[in-house]
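Novice: Starting from these lines, generate the structure:
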Amino acid sequence: MADEAQDLAEGDEVFGKLNRLLAVLNKEKDDERALVLSIAAFSEDCLGRLLLAFMRDVKAAKELVEGFNAPLGTFSARIKACHAMGLLSDIQFADFEHIRKIRNEFAHNWDGINFAKPAIASRLAQIAPSRLSATGDGSDRGKLASAFASNLIECEVLISNLKKDDGRLKPQAVRLSAGKPVPLRKRKSGVAAKRQSPSKEG
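Specialist: This is a model prediction of the structure:
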């Protein structure tokens, strides 16, 4: 029965991926490196999907976000783009920047790296508390997992709403008329002639 409930949760259209992440985090709750790398990897993917849900459904959008050397293919670029487009609040933007920099600390150091390190502890302390009722087990690991559960739920809801309500960007391009332009001199002389012409007496 428990396995069936888990399968249903992980198959949910909106929260399926997030439910799978939470299941992974529950298994990795004692491994700080695995916890951070998993949250960061999921966040990067989530923000990519958020950008694609918001931008026009054109080939250029996919090329910006996905594929080799894509301009918006990095975690840093996706965080900034989502914030600039109004898809992330200032608080969410700061949280994703903190987890990105914490991820970099763990990814680039193979020894002596943990949540007690001052640079990491400082960033953990600046991450906004979870907006969910559950706040983890009170440990730094629990607070981090809970805080990003709320951030990612908010992003997944936004992705769903954009798809459901046709919230994609609408074309804003301006196109000049293709008609034959009238020379400026003729336009001016025509206006002058009109002004000087006598009015008809009835």
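
Novice: alpha carbons only for contacts and neighbour counts from here, please
Specialist: Noted.

Novice: And the helices in this protein?
Specialist: Here the chain has its helices, by DSSP state H, at 2-10, 16-27, 32-54, 59-65, 75-84, 90-108, 118-126, 140-164, 184-196.

Novice: For the fifth one, name the packing helices and strands.
Specialist: Right, helix 75-84. With contacts taken as 3 or more C-alpha pairs under 8 Å, 6 or more residues apart in numbering; DSSP states H and E, helix 75-84 sits against helix 32-54, helix 90-108.

Novice: circling back: which one of the helices of the chain lies closest to Leu132?
Specialist: For Leu132, the closest of those is helix 140-164, at 6.1 Å, according to C-alpha to C-alpha.

Novice: so the closest one versus helix 118-126, what angle?
Specialist: Counting by axes from the mean of the first three to the mean of the last three C-alpha atoms, to 10 degrees, helix 140-164 lies at 60 degrees to helix 118-126.

Novice: shouldn't Leu64 be in contact with Thr74?
Specialist: No - shown here, Leu64 and Thr74 do not form a contact pair, counting by C-alpha atoms under 8 Å, at 10.5 Å.

Novice: For the comparison step, fold the sequence that follows:
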Amino acid sequence: MSEWDEDIAALDMSDVEKNGLQVYRNYTKAFEREQAKKFAAEVNSESHDVSRLDKVCDAIASDDERLIPVIACAFADEALDEMYKREIPKGVPGGRDSLFSGYGPFSSLSKRIQVACAFGWMSEDILKDMDSLRKVRNKFSHLWDHESLLGYAEKAPTSDITPVEMMFKEHEERLLLSGVENLDGLGRLRIRTIWLLGRLYYETLLYPLAVKQRLQPYVVLYGEHQPKLLSQVSGVCSEYTRQVLRAKI
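Specialist: All right, here's what the predicted structure looks like:
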């Protein structure tokens, strides 16, 4: 074998060693592709209703700006609650319900975010961004003069939410994300929150499943053989991205 990947070819190794390493890499990639296909087929065999995602994206795109963190956190709280109840075994000592009540590890949004991050059950950037919105929501709940919060979208931590338009730069035309960087802070926040909730919804359904099957979640969820659900989620997010962009023209 003389067709090596560029990084393997640059290694200070004998040709025999490079051949062995290349064969191993090729086998690993082929195995991962088959696992991704199998995972997608399993997910595609079930139907998924994205109407709830559609409804929350509609609210994020059009409701009062001060409601954005409240709505987003309520949706995330519900989605994470459902994820844990779906994935945590019923035979937990002391009863599964105790985990979700009182001072249990899943009793609040902040705890649900922390546990998901600690055990790698969701992309870290999603959890960090949701925690940023949670902090803003909490700030709102302790202030009676909400007029003083106008313009909050231009300030941290909301202004630091991952810019989806940069994350999906190579797909920005197809996903209708071109032009987002030209919006004001509120417009950017609406669109970034829409995509944040879309990804959170998608990953609460599939990320733990990939982890349990000992697969690389990012590969099987976003790679070449991604489940059809990703297209459904992207379609919803793109539609409300279009609405926000049109409203700003």
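
Novice: Overlay them and tell me the TM-score.
Specialist: TM-score of the superposed chains, computed with TM-score structural alignment, normalised by the length of structure 1, equals 0.62; 154 aligned residues with a C-alpha RMSD of 3.1 Å.

Novice: Find the centremost residue of structure 2, please.
Specialist: Arg199 (3.1 Å; C-alpha atoms, centre = their mean).

Novice: In structure 1, what residue corresponds to that residue?
Specialist: Residue pairing (TM-score structural alignment): Arg199 of structure 2 is matched to Glu154 of structure 1.

Novice: So for Ser133 of structure 1, which of the helices of structure 1 sits nearest?
Specialist: helix 140-164 (9.4 Å).

Novice: Quick one: list the elements packing against the closest one.
Specialist: Packing partners of helix 140-164 of structure 1 (3+ C-alpha pairs under 8 Å, 6+ apart): helix 16-27, helix 32-54.

Novice: Just name the most buried of these.
Specialist: Ranked by mean neighbour count under mean count of other C-alpha atoms under 10 Å, these are led by helix 32-54, which reaches a mean of 20.

Novice: Where in structure 1 does the lengthiest helix in structure 2 fall?
Specialist: The longest helix of structure 2 (DSSP H) is helix 15-44. Under TM-score structural alignment, the alignment places helix 15-44 of structure 2 onto no residue of structure 1.

Novice: Let me see the contact set for the spatially closest residue to Gly167 of structure 1 that is not a sequence neighbour.
Specialist: Spatial nearest neighbour of Gly167 of structure 1, chain neighbours left out: Phe54 (6.4 Å); criterion: C-alpha to C-alpha, 6 or more residues apart in numbering. Counting by C-alpha atoms under 8 Å, 6 or more residues apart in numbering, Phe54 of structure 1 makes contact with 159, 162, 167-169.

Novice: go with 10 Å
Specialist: Neighbouring residues of Phe54 of structure 1 by C-alpha atoms under 10 Å, 6 or more residues apart in numbering: 61, 82, 85, 87, 158-159, 162-163, 166-170.

Novice: Return the set of buried residues in stretch 91-110 of structure 1.
Specialist: By 16 or more other C-alpha atoms under 10 Å, the buried positions in stretch 91-110 of structure 1 come out as 92-103, 105-106.

Novice: Now the common contact residues for Leu64 and Thr74 of structure 1.
Specialist: Listed as contacting both Leu64 of structure 1 and Thr74 by C-alpha under 10 Å, 6+ apart are Gly48.

Novice: before we move on, back to that, which of the contacts of Phe54 of structure 1 has the most neighbours?
Specialist: Among those, Ile159 has the most neighbours (other C-alpha atoms under 10 Å), with 22 neighbours.

Novice: ok, it touching Leu88?
Specialist: No - if you go by C-alpha atoms under 10 Å, Ile159 of structure 1 and Leu88 don't touch, sitting 11.7 Å apart.

Novice: okay, and the common contacts of these two?
Specialist: 47, 50.

Novice: any idea how far Leu64 of structure 1 is from Gly142 of structure 1?
Specialist: Computed as C-alpha to C-alpha, to the nearest Å, the Gly142 of structure 1 to Leu64 of structure 1 distance reads 35 Å.

Novice: Please tabulate the helices and strands packed on helix 140-164 of structure 1 in JSON lines, including the columns distance to Phe68 of structure 1.
Specialist: Formatted as JSON lines, these follow (distance: least, C-alpha to C-alpha, whole Å):
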{"stretch": "helix 16-27", "distance to Phe68 of structure 1": "24"}
{"stretch": "helix 32-54", "distance to Phe68 of structure 1": "14"}
